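Q: Could you look at this predicted model? Sequence included:
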Amino acid sequence: MTAIVLFALVALFIGLRLYAVLGERTGHEQQPILKPADPDARVESPPATAHREAGVVTDQGDLAYVPLAGPGIRALLAADPSFDVARFLEGASAAYRQILEAFWRGDMESVRPFVDNNVYLAFSAAVEQRNADGLKLDNRLVAIEPPLIVEAEVEKGVAELTVRFEADIAAVTRNANGEVVAGSMSDAVQSRDRWTFRRDVRSADPNWLLIETDEEE
């Protein structure tokens, strides 16, 4: 929680990453990823640029997972044959964009159904601290690399997938008068994060819940 508060106070990096309150871990073919209280809630996948590191297993185009995640992916496919890596990652990218933009706006209520309570409380605390300091974020997601599943696990019917996101973010922090106190919209900063999603594969609900975020160093 201290990291979250500091995140809201440090001008240059404010709003660039979402920090976890848990730790790290890691599709279903229907419109994937978010697990809303309203089962009809959905988001659309944002565009992605092309990049892939060595040793990556590809599954449908540039969407992929690292070899270390292979056993977990296979266990997930055995538990849920309808799971689709590409569709899961499309949904993960959509969730990443939607939740980031909501956090920057200070509107965590709009994404509350998509994150677990600990994540929601941590993000909300950062928003409250930012408001108390009279700061506002004027951030823009410039580009997202194709996401990558880096960890996968299935235990007692519950799947957890950890996805690595790399993005370029133009970040500006303004004071209560709208004056820029840090950052620049003309210079994008690279952000690298790991988000973990969970789903009970025995459930008919195809949606995933964000349970953790972490900055990757």
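A: Everything's here; your move.

Q: For the rest of this, base every contact and every neighbour count on C-alpha atoms.
A: Will do.

Q: and the longest strand for this protein?
A: Scanning the chain for the longest strand, with DSSP state E as the assignment, gives strand 180-200.

Q: Quickly find the element holding the residue positioned nearest the centre of the chain.
A: Nearest to the geometric centre of the chain sits residue 96, at 3.7 Å (C-alpha atoms, centre = their mean). Element membership for residue 96 (DSSP states H and E) is helix 85-105.

Q: For that helix, which helices and strands make contact with it?
A: Using 3 or more C-alpha pairs under 8 Å, 6 or more residues apart in numbering; DSSP states H and E, the elements in contact with helix 85-105 are strand 136-137.

Q: what's the spacing between the strand it packs on and its chain's center?
A: 20 Å (C-alpha atoms, centre = their mean, to the nearest Å).

Q: need the next SSE after that strand, C-terminal direction.
A: Scanning onward from strand 136-137 (DSSP H and E), the first element met is strand 140-144.

Q: Direction-wise, compare that following strand with helix 85-105 and give the angle.
A: Counting by axes from the mean of the first three to the mean of the last three C-alpha atoms, to 10 degrees, strand 140-144 lies at 160 degrees to helix 85-105.

Q: here's the one I want to compare it with:
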Amino acid sequence: MNYSFEYIDIILLAMIAGFIFLRLRGILGKRTGYEGKTPAQFQEVLKKIKVEQNKKPSDKFDDEAKKEFIKGAKIAYETIITDFGDNDNKIKNAKPLLNKDIFNQFDEALQERAKRGHYAEITFIGVNKAEIKEHKKIGNILNVTVNFIAEVITCVRDKEKKIVSGDPGKIKKIYDTWVFSRDITSVNPNWQLINILT
């Protein structure tokens, strides 16, 4: 009698093990990655991403767009001027703001300054005025010409720290006309400096 009970126990255990195995195989064999629901906090993020992806670049250059452009142009102007005044002889922060030709011109000027053993001291006071002179659309490219009036303290010294040009104790008013450009079909909102008018 004892042997018969042992056989029944073994059969029952085998059946339970087989059932568990089949259930696990069914689950593990069908799941191929994350199939759960997206957490609530990420659903809003995904919606925003989809909206941004569906947005088309605006080709309007209305009053609102001009205001935003001028804000960015002032920041770009200061970034470029101060980067050119740094004494590491490299354009770093301003590089994305310059097209290839302008970058090469700035880089050559810095290398020439370094060869002469000169270094610059530039303190940017601020932009007094920035206004759009004109804007032209050529195909998908929008070019905007901006007149800047700014104040800086600038001085160039030689190896012996003698002043070559400028005055470290005098604020100088500078007048610049720069041309910025952007492909209006691009999702990249950044503008680049493409020309400096004299």
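A: Right, received. Where do you want to start? Since this is a predicted model, take the numbers as computed values, not measurements.

Q: Helices of the first structure, start to end?
A: 2-9, 70-79, 85-105, 117-132 (DSSP state H).

Q: Map residue 148 of the second structure onto the first structure.
A: Correspondence of residue 148 of the second structure to the first structure, assessed by TM-score structural alignment: residue 165.

Q: contacting residues around that match?
A: By C-alpha atoms under 8 Å, 6 or more residues apart in numbering, the contact list for residue 165 of the first structure reads 144-148, 191-195.

Q: try residue 166 of the first structure
A: Taking C-alpha under 8 Å, 6+ apart, one finds 144-147, 190-193 in contact with residue 166 of the first structure.

Q: Take those residues and write them to JSON lines, including neighbour count and distance to residue 5 of the first structure.
A: Output for the contacts of residue 166 of the first structure, formatted as JSON lines (neighbours: other C-alpha atoms under 10 Å; distance: C-alpha to C-alpha, whole Å):
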{"residue": "144", "neighbour count": "22", "distance to residue 5 of the first structure": "26"}
{"residue": "145", "neighbour count": "20", "distance to residue 5 of the first structure": "28"}
{"residue": "146", "neighbour count": "22", "distance to residue 5 of the first structure": "29"}
{"residue": "147", "neighbour count": "27", "distance to residue 5 of the first structure": "27"}
{"residue": "190", "neighbour count": "15", "distance to residue 5 of the first structure": "21"}
{"residue": "191", "neighbour count": "18", "distance to residue 5 of the first structure": "18"}
{"residue": "192", "neighbour count": "17", "distance to residue 5 of the first structure": "19"}
{"residue": "193", "neighbour count": "20", "distance to residue 5 of the first structure": "18"}
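
Q: Residue 134 of the first structure: which of those is nearest?
A: Set against residue 134 of the first structure, the nearest of the contacts of residue 166 of the first structure by C-alpha to C-alpha is residue 191 (24.2 Å).

Q: what do we get in the second structure for the closest one?
A: Under the alignment (TM-score structural alignment), residue 191 of the first structure pairs with residue 174 of the second structure.

Q: how close does that match get to residue 132 of the second structure?
A: Distance, residue 174 of the second structure to residue 132 of the second structure, using C-alpha to C-alpha, to the nearest Å: 17 Å.

Q: max-length helix in the second structure?
A: The single longest helix within the second structure, with elements called by DSSP H, is helix 2-30.

Q: how far is that one from where the chain is centred?
A: That offset, for helix 2-30 of the second structure, works out to 61 Å (C-alpha atoms, centre = their mean).

Q: Quick check: what element follows it along the chain?
A: helix 40-54.

Q: In the first structure, which residues correspond to that next one?
A: Using TM-score structural alignment, helix 40-54 of the second structure lines up with nothing in the first structure.

Q: and that helix, what other elements does it pack with?
A: Against helix 40-54 of the second structure (3+ C-alpha pairs under 8 Å, 6+ apart) you get no helix or strand.

Q: Give me the contacts around it.
A: Under C-alpha under 8 Å, 6+ apart, the answer for helix 40-54 of the second structure is an empty list.

Q: Next one: the residue lying farthest from the centre of the first structure from residue 136 of the first structure, what distance?
A: In terms of distance from the mean C-alpha position of the first structure, residue 177 ranks first, at 30.6 Å (C-alpha atoms, centre = their mean). Look at residue 177 of the first structure and residue 136 of the first structure: by C-alpha to C-alpha, they are 10 Å apart.

Q: quick one on the thing from earlier: residue contacts, the match of residue 191 of the first structure?
A: Each residue near residue 174 of the second structure by C-alpha under 8 Å, 6+ apart is listed here: 148-152.

Q: same thing with residue 59 of the second structure?
A: By C-alpha under 8 Å, 6+ apart, residue 59 of the second structure lies in contact with 184-185.
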